[in-house]
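Engineer: for reference, the sequence and a predicted model appear below.
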Amino acid sequence: MRVSWFSILAVSAALAACGKQAPPPAPPPPEVGVVTVKPANVPLQKDLVGRLAAYRSADVRARVPGVLQRRAYAEGSDVRKGQVLFVIDPAPLRAALSQAQASLAQAQANYTNAKVAADRARQLAPTNFISKSDLDNALAAERSAAAAVQAGKASVDSARINLGYASVASPIDGRAGKQQVTEGALVGQGDATLLTTVDQIDPLYVNFSLSIAELEQVRAAQGGRTQSKAQVQVLLPDGTPYQRMGELDFSGDVVDPATGAIALRALLPNPDKTLLPGTYVTLKATLGEQQNVFLLPQAAVQRDATSAYVLVVGQDGKVVRKDIVTDRSQGNQWVVHLGLNAGDQVIVSGLQKAQPGQPAKATPWQPDNGGAPANAPKKDEKPAAKA
């Protein structure tokens, strides 16, 4: 039986068709964790370094010459205004006061005598029993004696004031420092000898500085709006925040040419007196509020030689790169003011699987879940058994 060539070709084509396999299905798009960004008003915070200073500081000095007899306070203790801190030997000052009082008494006696003589001359003048010259001399003597009385009173007042300075008192409320002169030393001889210093440490000043660039940033954030007083929070040496907030009370208007910065100062309550002047501290200063910026987790922001950028899942489900401008870090987030739009789905986790131009499945990012997508299995969770 002769087989036709057409039959052989048909059988060969059928066998070849049976040997072909169907192509594998395309893999599903990778699953990524995203955050949907929204514009917000964010406090403009700066991490700075400052130094504490006393609210008021007063030098306690010897204002009269004499020998320092004793110290009347405990070094490092709190003292009140008017409290006696040192005693200078008052004996010479008492003697000077007594001498001034004696001179005043003598001047008063001379004035009394001169006044009697002047009154007699006044009575005799109309009767021509006294010459004009004698009358003038009597009146001049009366005036000189009156002036001597005034000078004597001034000398007594001065001597009494000097005697009061023998008890050296604190000019303000505060904490008295270390004694600078020992007992028995001669003080106030030629100049006002420094005995100690009293510092008022409740409240305290916090002195810090801000660069011109940062100052311009603050002004731009304020945008000409009236702001409440800037808040300052001090961090203690162990990193814990101090429980009371300070307020900015001074901003300089002259730039330091050596540093290119401007000086600022905040007032910080210190009722427990736990903070001490002279201490360097770190602080967080809230100097304004930025309007319509975006907060992104730091893990979402990437950088290359061109700029900072993020990957966004677009409306069509494909990944798009967006270049952004970051302003600063705030906690574990970046503050972004250019490059994003409200509603953008920014990829935070699964960045290694996302490629620009390729599809991706967006799921809400869960920061408490290690950055994994919402429906991803947890570390301790066992996979479900297959049916």
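Structural biologist: Looks like it came in fine.

Engineer: from here on, just use CA atoms for contacts and neighbour counts.
Structural biologist: Fine.

Engineer: ok, residue 87 touching residue 65?
Structural biologist: No. Using CA atoms under 8 Å, residue 87 makes no contact with residue 65, being 11.8 Å away.

Engineer: take this one as well and set it beside the first:
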Amino acid sequence: MKRNYILASMAIILLGLSSCKDSSQQQMAHGPVPFPVQSAEKENITIYNQYAANIEGEQNIEIRAKVDGFVEKIYIDEGSEVKKGQLLFKLSAETLNQQVNAASANIEVAKAQVVSAQVEVDKVTPLVEKNIISSAQLKTAESNLNAAKAQLIAAKATYMNAKENLDYTIIKSPVDGIVGSIPYRIGSLVGRTEAQPLTTVSNISNVYAYFTLNEKQLLQFNRELNGSSIANKIKELPEVELILADGSTYAQKGRIETINGMVNPRTGSISYRAIFPNPSNLLRSGISGKVKFPSTQNQVILVPQKATYELQGKKFVYVVTAENKVEAHEVIVSESVNQDFIVLNGLDAGQTFVVEGLIKLREGMQIKPVTEKHTPEGNAAKLII
């Protein structure tokens, strides 16, 4: 096995030497070989960063029972559209009806007691004024009248509480939206202590896209934006796009509304929220997507990926000298942008480098440069993070 490996390596080396020899002979016989070259230029580009996002409705409201009772009627179905004030559920109300009737009867009793106490005060008052009876009896009658009035107030409060509880058996939607799952059926016992809500109504006329940036991205983000405060920075942000799960781009553009004030110490990330209009109700709560966020980088040098080669983990380009000879220069790159690299160091504006055919080149080889103009499509680039 080792012998085969050595033989294969020797064969590759011989082929390489033969190729170099042929290239050298061709160059000697026909002069310098033409190679496409390009001049390094600084330009402004737009990079589109993509961040995984969770989509939620503008309002996700849990519908819960405020009183205990059995589900008597269900007026909606899962996934149906409802309007604010539309009837959703009705709970059984026999006990609550009895409580309302009893409270109403207690009001009438309290009213009668007030009338009786008032009559007593009216009867005693002239007698006290004529000194026929003592004023203590009048004070007692007035005290009884005040107590009767207090009982009437308490009876009315009890009635209002019972009536309110009865009203809670009629459950209506608080907003326009889409009905979520309904875990209960007719006859199910529900109440205030149930873990699961009766259903959820999601207002999805607008949706929120929640995504996160790490600390490095946050620092870069803050440096690139103008404004003395977070609010001013947010106002300066460009519109963002939403990439759906099927890879398509959502038709409506959104904007970033808020940036969380704290970095999550466990994940080292900070949360952002973007809002998107949803007029056709295409987006639903719980789906996922990617927020496509544009950022501009000014005066950068782009090098086609095919114009670089890698050696021991480093990237190199062949720079053409004034004598049309090639020299290998190491370049430091950052992100990949479409089919290009952003060069941070190692290549200056105005320098010419070979674009294709690097495998045929060797250090110091003289070539015939053929100028090739490289223009990023639309002067824009796309970066996926």
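Structural biologist: Structure's in. What do you need? Remember, it's a predicted structure, so these values are computed and weren't measured experimentally.

Engineer: what's the TM-score here?
Structural biologist: The TM-score (TM-score structural alignment, normalised by the length of the second structure) is 0.79; 344 aligned residues with a CA RMSD of 2.8 Å.

Engineer: wait, residue 104 of the first structure touches residue 153, no?
Structural biologist: Yes. Using CA under 8 Å, residue 104 of the first structure is in contact with residue 153, at 6.2 Å.

Engineer: which strand in the first structure runs the most residues?
Structural biologist: strand 40-62 (DSSP state E).

Engineer: name the helices or strands packed onto that strand?
Structural biologist: Contact analysis of strand 40-62 of the first structure by 3 or more CA pairs under 8 Å, 6 or more residues apart in numbering; DSSP states H and E lists strand 167-169, strand 193-211, strand 280-297 as its packing neighbours.

Engineer: against the second structure, what's the mean shift for that strand, could you check?
Structural biologist: Mean deviation of strand 40-62 of the first structure relative to the second structure after superposition (mean CA distance after the TM-score superposition for the first structure): 2.1 Å.

Engineer: whereabouts in the second structure does whichever helix or strand comes after that strand align?
Structural biologist: Of the helices and strands lying after strand 40-62 of the first structure in sequence (DSSP states H and E), the nearest is strand 66-71. Alignment of strand 66-71 of the first structure against the second structure: residues 69-74, by TM-score structural alignment.

Engineer: these two touch, right, residue 343 of the first structure and residue 34?
Structural biologist: No. Between residue 343 of the first structure and residue 34 there is no contact under CA under 8 Å: 11.1 Å.

Engineer: who has more neighbours, the two?
Structural biologist: Neighbour count, other CA atoms under 10 Å: between residue 343 of the first structure and residue 34, residue 34 has more, with 28 against 12.

Engineer: skipping its backbone neighbours, what lies nearest the more buried one in space?
Structural biologist: Leaving aside its sequence neighbours, residue 34 of the first structure sits nearest to residue 347 (CA to CA, 6 or more residues apart in numbering; 4.3 Å).

Engineer: so which strand or helix has that neighbour?
Structural biologist: Residue-wise, residue 347 of the first structure maps onto strand 345-349 under DSSP H and E.

Engineer: how far apart are that strand and its match in the second structure?
Structural biologist: Strand 345-349 of the first structure, aligned to the second structure and superposed, deviates on average by 2.3 Å (mean CA distance after the TM-score superposition for the first structure).

Engineer: distance from the helix or strand following that strand to the second structure after superposition?
Structural biologist: Downstream of strand 345-349 of the first structure, the first helix or strand assigned by DSSP H and E is strand 361-364. Superposed on the second structure, strand 361-364 of the first structure shows a mean distance of 2.8 Å to its aligned residues (mean CA distance after the TM-score superposition for the first structure).

Engineer: equivalent range in the second structure for strand 361-364 of the first structure?
Structural biologist: Going by TM-score structural alignment: strand 361-364 of the first structure matches residues 368-371.

Engineer: buried sites along the longest strand of the first structure?
Structural biologist: For strand 40-62 of the first structure, burial by neighbour count (16 or more other CA atoms under 10 Å) applies to 42, 44-46, 49-62.

Engineer: next, the angle from it to strand 193-211.
Structural biologist: Interaxial angle of strand 40-62 of the first structure relative to strand 193-211 (axes from the mean of the first three to the mean of the last three CA atoms, to 10 degrees): 160 degrees.

Engineer: flag every buried residue along stretch 341-359 of the second structure.
Structural biologist: Buried residues in stretch 341-359 of the second structure, counted by 16+ other CA under 10 Å: 341, 342, 343, 347, 352, 353, 354, 355, 356.

Engineer: please apply the same query to stretch 189-209 of the first structure.
Structural biologist: Here stretch 189-209 of the first structure shows 193-209 as buried, counting by 16+ other CA under 10 Å.

Engineer: any idea how far it is from the middle of the chain?
Structural biologist: 19 Å (CA atoms, centre = their mean, to the nearest Å).

Engineer: ranges for the helices of the first structure?
Structural biologist: Taking DSSP state H, the helices of the first structure run over residues 5-19, 91-124, 132-164, 212-222.

Engineer: how big's the offset between the last one and the second structure?
Structural biologist: Once the two models are superposed, helix 212-222 of the first structure sits on average 2.9 Å from its counterpart in the second structure (mean CA distance after the TM-score superposition for the first structure).

Engineer: go ahead and confirm residue 204 of the first structure touches residue 53.
Structural biologist: Yes. Residue 204 of the first structure lies in contact with residue 53 (CA under 8 Å); the separation is 5.9 Å.

Engineer: shared neighbours of these two, anything?
Structural biologist: residue 277 (CA atoms under 8 Å, 6 or more residues apart in numbering).

Engineer: under the alignment, what does residue 266 of the second structure map to in the first structure?
Structural biologist: Match for residue 266 of the second structure (TM-score structural alignment): residue 258.

Engineer: what lines up with residue 115 of the first structure in the second structure?
Structural biologist: Taking TM-score structural alignment, the alignment pairs residue 115 of the first structure with residue 118 from the second structure.

Engineer: give the contact list for that match.
Structural biologist: The contact partners of residue 118 of the second structure, by CA under 8 Å, 6+ apart, come to 142, 145.
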